[in-house]
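Student: Sequence and predicted structure, then a few things I'm wondering about:
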Amino acid sequence: MFTGIIEAVGTLTAIDRKGDDCRITVATQNLDMSDVKLGDSIATNGVCLTVVHFANDFYQADVSAETLKLTGFADYKNGSKVNLEKAMQVGGRLGGHIVSGHVDGVGEIDTIIDHIDYMEIWVKAPDELAKYIAHKGSITVDGTSLTVNKVDGARFMLWIIPHTVKETVIDTYQSGTRVNLEVDLIARYLERLLLGEKAAQPTSSKITEAFLAEHGYLK
């Protein structure tokens, strides 16, 4: 598990293809690697990856074909900057929100507006994720825990302070940049809880307006 508080910005220095999979090498820059062990997890642009080889200034991880398909890793190349966060430790501060490192979908940067003391960013999420994105709720963008400041359909807006821009890959964003999105875990559990006993039915069953009305969620 992670917190969405980025510890360092790394750089992809190698992408070695192995059939449909690949192994990446990440130069860790300022990330403290002194307590990292083989098999540890490091969130890399929000994707939980397992360390298979490392030294003081880099680590390697294998990226499956499924991960390449479902995240922005398919777009990355040598020199790409990535947000880095080691798995949180029990007893540590939870400065952001609970992040699993399992990407729900890939969004796209729509609009960036620079203000005097903050940056306004609009992101277009996949339509199927829109129901999980709420005003003042939490969302993870490339591994960074952020607060949703406005929602318009599948688009949502973020206010980013200068410190966050400086300490993450956000300063590399431009219109059209694809970003990894992970919605708030609580929203996913609430959706499942609403199913009640019907959760045991085949996954083809879905929450409908009729189901919500029957259980008093709609008037």
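Tutor: Good, I have the coordinates. Keep in mind that what you see is a predicted model, and the values were worked out from it rather than measured.

Student: Could you use CA atoms for every contact and neighbour count after this?
Tutor: Will do.

Student: which helix in the chain runs the most residues?
Tutor: helix 185-194 (DSSP state H).

Student: Against that first model, consider the following:
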Amino acid sequence: MFTGLVSDVGTVLSVEGDERLRRLAIRCAYDPATIALGASIACSGPCLTAVSVEPAEGGCIFAVDAAAETLARTTVGAWRAGTRINLERSLRIGDELGGHLVTGHVDGLAEIVSREPVTGGEGDWGASERFTLRAPDALARFVAEKGSVCLDGTSLTVNGVEGALFSVLLIPHTLAVTTWGERRQGDRLNLEVDLIARYAARLTEARGLSA
């Protein structure tokens, strides 16, 4: 489990393999002594397993394997050397739950429709930005105004919903410490809908079938 609070931005160093299985080496600032083989790390959304870890200047390099399902259903299949990704270590008992419960199981891809600054109240630290995204039709019903959503591993609050379109607001800090500052119209992001919304919808469906 994760919280959607990004703790580092890693860089893909190499990608090996094909559409059936790829191994990706990722450089980050994590202490290698704190990453055990088999540890789960959320990499811009998908929960991937560390299959090797080695020290590197300023942190470490860890490798993960991405199977065909992950490559086909997430943005991982498009990652290349130089791609920057949001990272989060798995939640430990006693950690602060500052975002919302995230499983690291990507439901689909959302597309950025527009990005615009929020005018008024800007300080020396910059301005907030509003992103409008389009969710896949099958997932749009799980996105609710003032609910939570996880995009590229980042826990965000939904500001508004209109059909399959929804908007989120990114403060300057989030834009600076995640990959969101690089995102542009047309980019696709890994989307994980809120766990509670998913189970609530399933329960409603089950009740309807049994009525």
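Tutor: Structure received. Quantities reported herein were computed from a predicted structural model and do not represent experimental measurements.

Student: Would you mind reporting the TM-score between them?
Tutor: Comparison of the two superposed chains (TM-score structural alignment, normalised by the length of the second structure) gives a TM-score of 0.90, and 200 aligned residues with a Cα RMSD of 1.6 Å.

Student: mind checking how far the longest helix of the first structure is from the chain centre?
Tutor: Distance, stretch centre to chain centre, for helix 185-194 of the first structure: 18 Å (Cα atoms, centre = their mean, to the nearest Å).

Student: Where in the second structure does it fall?
Tutor: Mapped onto the second structure using TM-score structural alignment, helix 185-194 of the first structure covers residues 195-204.

Student: Residues contacting that stretch, please?
Tutor: With Cα atoms under 8 Å, 6 or more residues apart in numbering as the test, stretch 195-204 of the second structure has contacts from 101-103, 142-143.

Student: for it, which positions count as buried?
Tutor: For stretch 195-204 of the second structure, the neighbour count (16 or more other Cα atoms under 10 Å) marks residue 197 as buried.

Student: Tell me the mean distance between that stretch and the first structure once they are aligned.
Tutor: Compared with the first structure after the fit, stretch 195-204 of the second structure shows a mean deviation of 1.0 Å (mean Cα distance after the TM-score superposition for the first structure).

Student: circling back: and after the longest helix of the first structure, which helix or strand comes next?
Tutor: helix 209-214 (DSSP states H and E).

Student: now that following helix: how far from the chain's centre is it?
Tutor: 31 Å.

Student: Tell me which other helices or strands it touches.
Tutor: For helix 209-214 of the first structure, there is no helix or strand it packs on, judged by 3 or more Cα pairs under 8 Å, 6 or more residues apart in numbering; DSSP states H and E.

Student: And the helices in the second structure?
Tutor: Under DSSP H, the second structure gives helices at 68-73, 137-140, 172-177, 195-210.

Student: now for those helices, which one comes closest to residue 158 of the second structure?
Tutor: Among those, the nearest to residue 158 of the second structure by Cα to Cα is helix 137-140 (12.0 Å).

Student: and that closest one, which residues are buried?
Tutor: 139-140.

Student: Repeat that for stretch 76-90 of the second structure.
Tutor: Under the neighbour-count criterion of 16+ other Cα under 10 Å, stretch 76-90 of the second structure has 76-77, 84-90 buried.

Student: That stretch aligns to what range in the first structure?
Tutor: Under TM-score structural alignment, the match for stretch 76-90 of the second structure in the first structure covers residues 73-87.
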